[in-house]
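Participant: A structural model of the following input is requested.
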Amino acid sequence: MAHLLGGEKLRLEFPTRVIFDGVTVGLNEGDRVGVVGKNGDGKSTLLRLLAGRIEPDGGRVTRRRGVDIGMLDQSDTVDQTLTVAQAVVGGIDEHVWAGDAQARDVIGGLLGDVPWDAVVGTLSGGQRRRVGLAALLVADHDVIFLDEPTNHLDVEGIAWLAGHLRKRWAQNSGGLIVVTHDRWFLDEVCNYTWEVHDQIIEPFEGGYAAYILQRVERDRMSAASEAKRQNLMRKELAWLRRGAPARTAKPKFRIDAANELIENEPPPRDTVELKQMATSRLGKDVVDILDASVVYDGRTILKDIEWRIAPGERTGVLGVNGAGKSTLLGLVTGTVRPTSGKVKRGTTVRIASLTQELAELKDVQHERVSTIIGRQRSSYVAGGKELTPGQLLERLGFTSAQLATPIKDLSGGQKRRLQLLLILLDEPNVLILDEPTNDLDTDMLAAIEDLLDSWPGTLLVVSHDRYLIERVTDQQYAVMDGHFRHLPRGVEQYLELRRGVTDASADAARKPAASGAAAASGGSSTPGKPALGGADKRNAEKELSSLDRRLKKYQGEIAAAHEKLAVHDQSDYAGLGAITGELQKLESTVADLEVRWLEVSELLEG
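Facilitator: Okay, here's the model as predicted:
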């Protein structure tokens, strides 16, 4: 595959520390790279280096001649004096851009609720961000860099963006580098993962699930001091393997390796034990919302809602912006009164909310972390173990040095974690999380999820982070058209329902005359991926099964060759060379088979 761009022996130093030292990376045609790592380790800086927005202190960035790079940085803003139309398509006539399928797809996917003639300066921050993303995606770039593109997108918008990026370029063409904490998005879009840590960039094949598997295997070989992080990653991997079937779309030998690794790993949560503990703390009654409706200024927000929240219930709430999710949570907390119907709360219920505003920290921002923690309880029980507040802080990624730091000087992610800790130390028995993933990297999200696994109360989560919703809750509901609807099949069912609503709206607005060509196409197969017929599909399935068997066989032979190499006389250079040559042939064969496995898989998915 042709090289697009890269960095060679990059070094970048800020006044207080070194960000990168001797880093070499490359992006080839067809690469879709997700960048992960702790906040502050240099993920966004890497994008700016490769895009040419900043220059390295050492090394060089190379780009193939003629490569067009488009980038959306977190700090990028759109000229607020322009209209939405001017910002997205410039001065191009409507009949020109409306004839471009890609432009129509982007505008429909991102700006459906944004007035086309509105001035950008009058829009909300989230809408302005989407206008900037749309302007980037409408253009025809060879390489796209995206820094946290899923911020300000709901579940439906994130699913659209993933689909758009998957089909934007033909196979083995174009390039993408994306920094995001959305782990579902990483799995859907990326075929490589770069982990930024300790002034280096470590590459992994595959999306987030494959990255976790490889990282766990790496950590298993590390020193004993890494045992704590290894156990957390093993638990994360256990969740990945028990998650949605789509995450297991990888060669069978990799699945077998994951199964072997986690065969003795318990489920992320002991649901029965947690519900017993929650009942003992809460009693049988938590919150019952009975036939409740809420009307504002003559507009019905919620209609005839019935929701009986149980002790230990873990529920995720989905819905588009403005659907009424916050109003529903207001009924639970008591900040909203129903226009009709009633809300009953148990006498022992103590509700706490992790909001987006960090309200708990406003009055204490000039105090040190240690001072605030010292006012709280002396211990907290998590997972059957008693922990001190300091141990909890360590579990959430704080160092001992940060205990003396004033709260106002903490990063956004550190403030978010401290906010959660203060809430947990107050021992509520009903916890509401409202978009809790803001400002957190993937490692910290995993740590918080691990902490929530042992929290024995009722958990209600509102989030656009699909991975988090599926990870920490046991059931999902949607607020749609004022009603509260159970989703037995989870987030995927919600997206199907939303697509139905969108398609119905489009059909109503569309002119009656149907395109004969569209009708003749007979469906909505992905462009460039013709659906397989009966015989072809069976043949492809047989070939895929055969590839699985052959890959497993060759993996066994590779393992045997490594063992032979380890025990062979190290002074017998000729013998060592022969074994090494045999090993290289086996690895080359496996690489070819993996490529073919992916090709056949894509045919079947099409």
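
Participant: Could you use CA atoms for every contact and neighbour count after this?
Facilitator: Will do.

Participant: Tell me the secondary structure at G70.
Facilitator: strand (DSSP: H, G, I helix; E, B strand; the rest coil).

Participant: ok, and the closest non-adjacent residue to it?
Facilitator: Among residues not flanking G70 along the chain, I144 sits closest, at 4.8 Å (CA to CA, 6 or more residues apart in numbering).

Participant: Centre of the chain to the host helix or strand of the one you found, how far?
Facilitator: Here I144, judged by DSSP states H and E, is contained in strand 143-147. Here strand 143-147 is found 16 Å from its chain centre; the criterion is CA atoms, centre = their mean, to the nearest Å.

Participant: Pull the contacting residues for the residue nearest to G70.
Facilitator: I144 makes contact with I69, G70, M71, G175, L176, I177, according to CA atoms under 8 Å, 6 or more residues apart in numbering.

Participant: Counting neighbours, what do you get for the nearest residue to D187 once chain neighbours are set aside?
Facilitator: Closest residue to D187 in three dimensions, ignoring its sequence neighbours and counting by CA to CA, 6+ apart: G207, at 4.5 Å. Using other CA atoms under 10 Å as the criterion, G207 is surrounded by 25 other residues.

Participant: Now do G207 against A249, distance only.
Facilitator: 11 Å (CA to CA, to the nearest Å).

Participant: can you check V35 too?
Facilitator: 21 Å.

Participant: Now show me the structure for the sequence below, then we'll compare the two:
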Amino acid sequence: MAVLISVERAALALGTTQVLDGVSLGVAGGDRIGVVGRNGGGKTTLLRVLAGDRSVDSGRVARLGGATVGMLSQADTLDPEVTVREVVVGDRPDHVWAGDARIRDVLTGLLGGIDAPAMGGLDATVAGKSGGERRRLALAKLLVDDPDVLLLDEPTNHLDVEGVAWLAEHLVRHRSRPDNALVTITHDRWFLDAVATRTWEVVDGEVNAFDGGYAAYVLAKAERERMARVTAERRNNLLRKELAWLRRGAPARTSKPKFRIEAANALIEDVPPPRNDVELMAFATSRLGKDVVDLHDASVVVGESAGEPGRTLLDRVTWHLAPGERIGVVGVNGSGKSTLLRVLAGEVPLSSGKRKEGVTVRIGHLTQEVRELDRLRDRRVIDAVEEVRKVTVLGGREVSASQLAKRLGFPGPRQQTRVGDLSGGERRRLQVLRILMDEPNVLLLDEPTNDLDIETLTALEDVLDGWAGTLVVVSHDRYLLERIADRQVALLGDGRVRDLPGGVEEYLRLRATTTPAYAASAPPAVAPGSKGGAKSVGAQRHTDSGGSTAAATPTASPAEQREARKTMARVEKQLSRLATREERIHADMAEHVSDHARVLELNTELRAIVDEREALELEWLEAAEVVS
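Facilitator: Sure, this is the predicted structure:
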């Protein structure tokens, strides 16, 4: 594949921070690269260097002649006076862009349809659009322009679950050609797994490259540490816990199975499950009793006025929150997810129906607003936490405010920082800290992943693993929902709360079958013809899911199944040999780390192994489908 952008020994300092320190890397045709790292670690700066928007202090950045580069930044640069049509399709004649299936797909996936109904029509002006709508317009423009190298800085911000699913499917479909490439910064681990064929980790001025998406990145990073013979204490860190979740938890996040099971088992054989659900449930029941929060025929109507009926967000919802339940909430934008949390918290009066709260309930509610910290802007971080409480109990152990702050990304020196000087992600962390220190036994989290990097998300999940109580979390982050919630429910905009026995996949199927605009562009996550089986929350407790069916798959003959098992056994042996070769190459790379030419040669061998392994995995998958 042609190298579209190459970076050689690039160095760049911002103030006293060395953001890039002798970095060499390349973006080749067909690459889909995910960029991860701590907030403030240099991810966006790296993208700006690749785009040519920022020069380096030393080194060289070269681009293939004629290659076009487009970047989605987090800054809003749209002219408020122009129309949606001018932003997205420019001066292309209607018959040109309307006849292009790729452009129609973008309009449907991001703007609601070819006439952009979600934006008020193609002739509506940008002025008055919300930040999320302007972000969608900027992304749509970039996807329509289709540059050779597409650089995306947090593209899933302001997208709901189905928007993220559509974007992942679109990028995989259109960014796999040998003449184009994708580099994206994202904290959405599901999106990273669905899209990326390589992962770059930006840390301490270096860019470490890994093959595969998030799951493969976690495994490869753990293997590197194992081969470096890290200490037992370091092997018991959050990385191993996250690996245990990937191995034992929800189904694989990608369509390709991971065959490095022997190495993974060696790492996690002594690792307990992420949380002890039985123990936490017993503890939660003792703290909460039988009653938590009950809604009976609860309705919420907003915008009522003389002659105007208003809009119904909740329509006669009956819901019994049990002690120790961990529930994830998904739904379309504007369907009332935040309102539902506020109703559960008792912050929104009901238009009709009843809300009952247990006498021992203590609610902690994380909203999407960070202005509540404004009054603390002149206080130090540790003072803002200790104002709530100096010591709390987590996972059956006493934890000081300083210890919990450190676990959530505030090391000793950072705890002395003024609240007013914190970044958006750090303010979000501080909000969570203060809520946890208040020792709630019912925790309501509204989009807790906003502005948080992957490392902080992992730390937050680790803290919540040891938290005993009832948890309800609203999020578009599928990975987080699967990781910390045992059950998912959905709001589809009809005022009902539906149970999702099949999780987020069932939600996407429901949206595909009920929304024509989405159905036209939805990824084929479930066999065509599936019927939604979700019921209202109250009814689902007493009935089954109601007959979710998929298209029938012809049963293979016994001879075909025997042949498929032979194929699987042969492929597994070949994969085992590839794993041994790959391990030797990693060892050689570590031994010749100072020999740049030798490392490049070994890296070429490694890429060939990865390609061969992917082909074998696909062969194994085809055989496995016959056996199953």
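
Participant: before we move on, back to that, neighbour-wise, which of V35 and A249 of structure 1 wins?
Facilitator: Legend: neighbour count by other CA under 10 Å for V35 of structure 1 and A249, higher for V35 (27 against 11).

Participant: Do I have it right that the more buried one meets L176?
Facilitator: No - with contact defined as CA atoms under 8 Å, V35 of structure 1 does not reach L176; the gap is 10.5 Å.

Participant: Return the member of the contacts of I144 of structure 1 nearest to E273 of structure 1.
Facilitator: Nearest to E273 of structure 1, judged by CA to CA, of the contacts of I144 of structure 1 is I177 at 42.6 Å.

Participant: corresponding residue for the closest one in structure 2?
Facilitator: Matched to structure 2 by TM-score structural alignment, I177 of structure 1 sits across from V183.

Participant: can you check L420 of structure 1 too?
Facilitator: In structure 2, L420 of structure 1 lands on V432 (TM-score structural alignment).

Participant: That match: helix or strand, and which one exactly?
Facilitator: helix 424-437.

Participant: K385 of structure 1 -> structure 2?
Facilitator: Checking TM-score structural alignment: K385 of structure 1 goes with R397.

Participant: and if you look at F204 of structure 1?
Facilitator: In structure 2, F204 of structure 1 lands on F210 (TM-score structural alignment).

Participant: Count the neighbours of that match for me.
Facilitator: 20.

Participant: same check, this time on H3 of structure 1
Facilitator: H3 of structure 1: 15 neighbours (other CA under 10 Å).

Participant: cool, and R242 of structure 1?
Facilitator: Neighbours of R242 of structure 1 using other CA under 10 Å come to 14.

Participant: likewise the one 5 residues further on?
Facilitator: Using other CA under 10 Å, R247 of structure 1 is surrounded by 17 other residues.

Participant: what does it align to in structure 2?
Facilitator: Match for R247 of structure 1 (TM-score structural alignment): R253.

Participant: you'd agree its match is in a strand?
Facilitator: No - assigned with three-state DSSP, R253 of structure 2 falls outside any strand and is coil.

Participant: so what's the match of L420 of structure 1 up against?
Facilitator: L366.

Participant: Now with 10 Å, please.
Facilitator: Counting by CA atoms under 10 Å, 6 or more residues apart in numbering, V432 of structure 2 makes contact with G364, H365, L366, T367, V385, A405, L408, E426, L445, P448, L460.

Participant: and if you look at D188 of structure 2?
Facilitator: So D188 of structure 2 contacts 36, 154-157, 164, 214, 449, 452-454, 457, 476-480 (CA under 10 Å, 6+ apart).

Participant: With E583 of structure 2 instead?
Facilitator: E223, R224, M227, R577, M589, L606.

Participant: try 6 Å
Facilitator: For E583 of structure 2, no contacting residues are found, by CA atoms under 6 Å, 6 or more residues apart in numbering.

Participant: Now the element after the one helix or strand it maps to, going C-ward?
Facilitator: Per DSSP H and E, E583 of structure 2 falls inside helix 558-591. Next in sequence after helix 558-591 of structure 2, counting helices and strands by DSSP H and E, comes helix 596-627.
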